[in-house]
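Asker: could you work out the structure for the sequence below:
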Amino acid sequence: MIEKTALNSGWTLSCNDTGRSGLPAAIAATVPGCVHLDLLANRLIPDPYIDVNEITNDWIGKTDWTYCCRFEAVPDDGKVWEFVFDGLDTIAVISLNGEEIGRTFNMHRTYRFDVSALLKASANELTVTFRSAYAYGAEMEKHYGYRPNNYPGPGNLMRKMACNFGWDWGPTLVTAGLWKPVRLESWDRARLAETRVSATLAGGDGLVKVHATLARHGDKAACSLVAEIGGVTKTVAIGADEDEIAFELTLPSPQLWWPHHLGAQPLYPMTLKLIDDASGDLLDAYERELGFRSLRLDTSADEHGSAFTFVINDVPLFICGANWIPDDCFPPRVTTERYAARIEEAKAANIHMLRVWGGGIFETDEFYQACDRMGMLVWQDFLFACAAYPEEEPLRSEVEAEVRDNVVRLMPHASLILWNGNNENIWGFDEWGWRPIIKAGESWGLGYYLDLLPRLSAELDPDRPYYPGSPYSGSMEIEPNADAHGCKHIWDVWNDVGYEVYRNYIPRFCSEFGWQAPAAWATIEESVHDQPLTPQSNGVFHHQKATEGNDKLIRGLAGHLPEPQTMDDWHFATQLNQARAIRFGVEHMRSHRDICKGAVVWQFNDCWPVTSWAALDSAGRRKPLWYALKAAYDPRLLTIQPRGNGLAAVAVNERTLFWRAKISGKRVRLDGTVLAEFEFWRLLCDRFEAKEFPLPGDIITPDLPKDEVVVVQMLDRRAFHYFVEDIDLALSVPRLAIDIASIEGGFAVKVTAQNFLKDLCLMADRLDPDAVVDSMLVTLLPGESHVFAVKTTKEIVAEDITIGTVLRSANDLVAGSR
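Answerer: I've put the predicted structure just below:
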């Protein structure tokens, strides 16, 4: 059996810039880790997430660094001894006992080096010297020539996490280091060099496909590969002259794996054991958990253009999704527990797909394992984003090796449903002014997206769909961001116009759209120490990376909410507007379920404390957007939408059972007086259907628009329609009663409205930075009550629930501005 010795301790770090004073000759280092984390742990730099400290750390990415580890070994001449590096970031020279054993140029690959001839039977010294990515990038620009890039730095000229060099939500923190584990392995006779496993359905049975390649050492021996899953065992002989084998294994009638909103996620442990036939020795083993489901991406032509529909277990889905970025600028800091917590938060927000975005990383195994177990679908970009990429050597070979590594690693995961070629690069070439910059005949990445990547995907993982890009319309003959074909990004809404423009589009699938807002108040206070805090104070402004981002936040309020005059109001108004904008867009798209089959909001998470498009900030705190997504992505949604010259209540059902219930509605004054009402005995919305119910004329025709609201109810789902925006709505100063009671794990805060309260929010982090509230954005008619459940260890009394700080609503924004 392969023996594996982790080399995760005893490391030191040294700076190779002799002109850099104030650093020890040897700095205690952690592996897995990176230079920034080691300097931070040894108190040699200020925390780059705090205030404007990011800019004081620029020198780190422009410097060369060396990691060193001394270890003991007892090599055996009859075995192969190899160093395995799961992740090296990025340009590295590796030496053992003073002899160079390899060079690396790719953060996204696993490297293996044979050191059998160099390993000593005593003390050994392993060194890894990392070159500055900036210095290497300058060389590569001379080699390839300039290629357009929407963001700073040479991320498109090397295989490194592109957002390291800064993005419109992320800082410039250019890392180096051993970011994944390193180990010393020893083996003899044979090992599994590459193991490809996929799980699909063949009728009602599970079909496991295995393709294994062996590495051999010494005299070749006959072996057997024994596969076992769900009580089914198959033994396949591998002759002494064979290094490759492929076979299939059938599991009768397995339980189906489903995304979490539709069913369970049964996973079947599978083992492969490589056995020496002569001795019976176990030489190597492979273990995975497999889920069985069918999968296809329907892109067929139809009366609307061409579809973009994920079909799982023969069910065409509407995807309720969010984009996922690296959860930390320093990925080694993201633990298994943190991955699980983040994905649980996504699941709780009724998200059932995360798109792993192409400017980051292929996530660690723990991410995909958590998605498998929680029923969270994964769309995986290949790592190309917002830039033109050379297709010449040496980059091309690095891309191919990286894709082979990661497709083989990730293909067993039931949660993974798409390989996507790139993020916005075909769109960028077509519409962002790249054409005149890229010389005739010069490569820019298209050969990757239309040739290399689909070929590798088809060779390695033929049972999973590949799509060339996001956005992409299925053909280079159609503009890439068309409504009627493929997947679309909607960014003019945030950048140029109001969120009401979302209704101008009915895409086949929207894989990016978003609206900004600041992080939770507690997160801002933890990361920025400006006195006073204002939207334009140095620290707050530095933690806003989008071009004219603060201006767009204010411009986006225009026509909806009054311009805020205080920091508290700015914080809440922009958060509220973000939540409303995205809920508005999602409900519109879901109401057109017959045409549109997916909404993937930008973005779910953050990598540092920042004003961004995220629903969950970097501290894991929920912004109001999180609660808006939970409501808008509810598998049973009731929404009011314009249809023709009128309004319709639209019931949208993503459950497996039909939704049949009385639907009722009324037009009321804000004081609660009923002006018109209706009741329809039973509305039937079948599963996977959007059903429209035209609202009667007396319901949708107001007497005094600024003082009226339409309320429609279907069981416990409720939808509102306003005839004017809040800035013109007759909202009055909140009048309410508050009662508090202890509950397990915290407190129940009951709020009873004495006047109409719109989008009531309890900002739990203003009570306790660790508190979490179960609900938000609650609208109450006069006399109605709502109970907020607050998880906290802090004692809370009614006097703590201050209106305008802890308890916020559109009322105090609008009435307070008059």
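
Asker: contacts, neighbours, all on C-alpha from now
Answerer: OK.

Asker: which strands and helices sit next to the longest helix seen in the chain?
Answerer: Counting residues, the longest helix found in the chain (DSSP state H) is helix 567-591. Helix 567-591 sits against helix 549-557, strand 598-601, helix 624-632, strand 636-643, strand 646-653, with contacts defined as 3 or more C-alpha pairs under 8 Å, 6 or more residues apart in numbering; DSSP states H and E.

Asker: burial of residue 481, as a residue count?
Answerer: Here the count is done by other C-alpha atoms under 10 Å, and residue 481 has 23 residues near it.

Asker: who's in contact with it?
Answerer: 427, 471, 472, 473, 487, 488, 489 (C-alpha atoms under 8 Å, 6 or more residues apart in numbering).

Asker: check which residues of the longest helix of the chain are buried.
Answerer: For helix 567-591, burial by neighbour count (16 or more other C-alpha atoms under 10 Å) applies to 569-591.

Asker: ok, back up a step: now the buried members of the contacts of residue 481.
Answerer: Going by neighbour count (16+ other C-alpha under 10 Å), the contacts of residue 481 have 427, 471, 472, 473, 487, 488, 489 buried.

Asker: to compare with the earlier structure, here is another sequence to fold:
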Amino acid sequence: MGSYRLLHDGWTVASADSSVGPVPAAVPGCVHTDLLAAGRITDPHLDDNETALRWIGHTDWVYEAVFHWDGPSDPRVDLACAGLDTVATVSLNGVELGSTANMHRSYRFDVRPHLRPGDNRLRVHFGSAYRYAEEMRERLGARPNAYPEPFNFVRKMACNFGWDWGPTVVTAGIWQEIGLHSWGTARLATVRPLTTVEGGVGRVEVHVEVERASDGPLAVSAAVAGVRAETTIGPGERTAVVTLEVRDPELWWPRGYGEQARHLLDVALRAADGEVVDTWQRRIGFRSVRLDTTPDAHGTPFTLVVNGVPVFAKGVNWIPDDTFVTRMTRERYAERLAQACDANVNLLRVWGGGRYESEEFYDLADELGFLVVQDFLFACAAYPEEEPIASEVVAEAREQVTRLASHPSLVAWFGNNENIWGFHDWGWPERLDGRSWGEGYYLQVLPAIVAELDPTRPYWPSSPYSGPSRHPNEPAHGSMHIWDVWNQKDYTHYRDYRPRFVAEFGYQGPPAYATLRRSIVDEPLAHDSPGMLHHQKATDGDAKLQRGLDAHLPAPRDFDDWHYLTQVNQARAVALGIEHFRSLRPLCMGTVMWQLNDCWPVTSWAAVDGDGRRKPLWYALRRAYADRLLTLQPRDGDLVLVAVNDGAEPWQAPASLTRLAISGEPRAKTAVELNVPPRSAVTLPLPGDLTGSEDPRRELLLAESDGQRAWWFFAEDKDIAYPAPEYEATAEPVPDGWRVTVHAGTILRDLALFPDRLDPSASVDELLVTLLPGSPPRSPSPERPLWTGRPSRAAPSSAASTT
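Answerer: Model prediction:
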């Protein structure tokens, strides 16, 4: 069998004109992180350093390494490059092997004729991605995009060129594994398992493509779950299909719907004499998935159906978790996906301006039971359909659909992010003047590739998309994005929408205080101090934050107030949207909040900031995505109680509703019985003496059941006649930190502790807790702590404690 040798050691990088370097280079890696490690540049994530470092993306860079080679004597030796970023020319011992122009593809070069015993010099010259893209733009004609950067003319991670949440750091480097693959006879070029389940039978069609060094007969076998099958590949043939059928297999289910059973699939390629010449192994999952878009009385639904069960998508959008994606480790992916789990998320959408996510990401998603929707990599721009870009698009799509086919978590492909919407609403036709813009990719090329290579998964042309002959962002049809709320309106306007599936919506807030202090040196910190403004990339972002504060909250007295109140407003805005959309179930069957994570320290829409700290939004997200949700919603000029049950068991419990004075005295009260079937929502009307208030500045409505709470304040915080706060707070050491207990003498709304202001490593398990006066404090317990250092969904009444 062949052998593989990594070539990750001994690299240097220097500018092609020798003005910088050489310095030691990490492979996989990129020039920015290499220069940073060598002390040649400042950290692009700090202050406004990014601006002074933009020259890096306009510079050519050369990576070089010397390696020793004395064999083996296999007839083929390939230089296997899993990822080159981006415009590269590869040479060995002075012989040019080939060139590349696509970050999202792998490459192989036959180097056997050029290897020599002893030392060999490998050189990768990276041309400026800017220069390449600008040359393509000049050649093919300008195309509109959302930012003044040419990212749509080069097949590279678009957000490297800056986004409304990310810095402009145009990278170059050997960004994925590189090595020598020695082999003879034949090798497995691709293995593409297509898994379906029907009538209790799991079926795996293992599609194999081989590359040959000889023309003899071959045999390929596959085994999974105790079932084995084999077929032959005749002389000169290059493809085969091995079909396996497993009776009553253990199924893979989304999180919250069942277990994530996975089965080891082994594939072996044998020569005519029976020798194993190559192997391939993955863990697969038996599950069926379809997208239900059957027209109904309300329009066109957009419902993911897994193993025959409709799934409400409690989703978040995922962007690259680091500007420099080569710094991502399995441990960091695991930390971030654990945060998604703990926030009750079940779906991740991998956004189209980043990357096709890694094997580590998808393996963890398989293990944890996430549903993953992967965008093809087109975002917020018109893309040329001419050569050489058209062939690159086809090659990358075929490779990535094949690469990800084994992962049960991947449940759908989206053709792009917002490009069909952009063509309709952003003035593109006039600027394009008849030039191509990507429509052929989204409606013809990509769906044909998915249909050919992976018909087991649905394809949707765009996010958003409402179907042919309709406006692409029509709420009643398909998927939609809601951005007029953040950009133009108050967040209460989320309730104006009755969507079938919301693939993007969100509201901004600043990162944690410790994250700001690590990344910005401003003294004093202010919302408009230089570093804060540089780390606010959204157009008029500060003005939009201020608009939200003016509508709801008292004017901040200082930066600390501003920081807290803008975080509160972010959490309330997103929670209001999610609760409204969930209350519409089954009309609406998915919300995908923008966004889970950040790639650097920045004011953004993220729930987890660029240093991995949970913002108050994360805690609100956890409550809003809980399996059982009580929410008070305005309907037809009145208020109703909606109980949402996303669990597998009926929710049967008494519920109490009380109209209260702000001081705590009850003014009116009623009791109702909840009887909510699994995976459904029930709406209950409420009596008028609860839903109306003659003194809205001094009253609120509270619903309670089974430890769940829903609040309705009849006035905005800025207008409520809150009493001067009274409380007692104590702290006591516990094995994993400190427990802080707060006894409320008056109402305390959205109470929060921010221990990262004292210790950047400190965090709490709960934030934004509303306490009422007047009832006895509950004692924390190990089983249901009020606040502890571990995640807890307990809802305090008049006391809270935290570690």
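
Asker: superposing both, give me the TM-score.
Answerer: The TM-score (TM-score structural alignment, normalised by the length of structure 2) is 0.96; 786 aligned residues with a C-alpha RMSD of 1.5 Å.

Asker: which ones among the buried ones among the contacts of residue 481 of structure 1 are found in helices?
Answerer: Using DSSP H, those in helices are residue 427.

Asker: in strands, which of the buried ones among the contacts of residue 481 of structure 1 appear?
Answerer: 488, 489 (DSSP state E).

Asker: tell me the one of the buried ones among the contacts of residue 481 of structure 1 nearest residue 618 of structure 1?
Answerer: Residue 618 of structure 1 lies nearest to residue 489 out of those, by C-alpha to C-alpha, at 24.1 Å.

Asker: show me what the closest one lines up with in structure 2.
Answerer: Alignment note: residue 489 of structure 1 maps to residue 481 in structure 2; criterion TM-score structural alignment.

Asker: just residue 63 of structure 1 next, same as before
Answerer: With the correspondence set by TM-score structural alignment, residue 63 of structure 1 lines up against residue 59 in structure 2.

Asker: its match touches residue 19, doesn't it?
Answerer: No. Using C-alpha atoms under 8 Å, residue 59 of structure 2 makes no contact with residue 19, being 10.3 Å away.

Asker: what is the burial count for residue 117 of structure 2?
Answerer: Counted with other C-alpha under 10 Å, residue 117 of structure 2 comes out at 9.

Asker: that one -> structure 1?
Answerer: Using TM-score structural alignment, residue 117 of structure 2 sits opposite residue 121 in structure 1.

Asker: can you give me the distance of that match to residue 342 of structure 1?
Answerer: The gap separating residue 121 of structure 1 from residue 342 of structure 1 is 45 Å, by C-alpha to C-alpha, to the nearest Å.

Asker: and residue 252 of structure 1, by the same measure?
Answerer: 35 Å.

Asker: those two: which has the busier surroundings?
Answerer: residue 342 (18 against 15).

Asker: dump the residue contacts of the counterpart of that one in structure 2.
Answerer: Counting by TM-score structural alignment, residue 342 of structure 1 corresponds to residue 336 in structure 2. Neighbouring residues of residue 336 of structure 2 by C-alpha under 8 Å, 6+ apart: 597, 612.

Asker: which element, helix or strand, includes residue 336 of structure 2?
Answerer: Taking DSSP states H and E as the definition, one finds residue 336 of structure 2 inside helix 330-342.

Asker: please state the offset of that helix from the chain centre?
Answerer: 11 Å (C-alpha atoms, centre = their mean, to the nearest Å).

Asker: pull out the buried residues from it.
Answerer: 333, 334, 336, 337, 338, 339, 340, 341, 342.

Asker: surely the last one touches residue 623?
Answerer: Okay, so that is residue 342 of structure 2. No. Taking C-alpha under 8 Å as the definition, residue 342 of structure 2 is not a contact partner of residue 623, at 10.2 Å.
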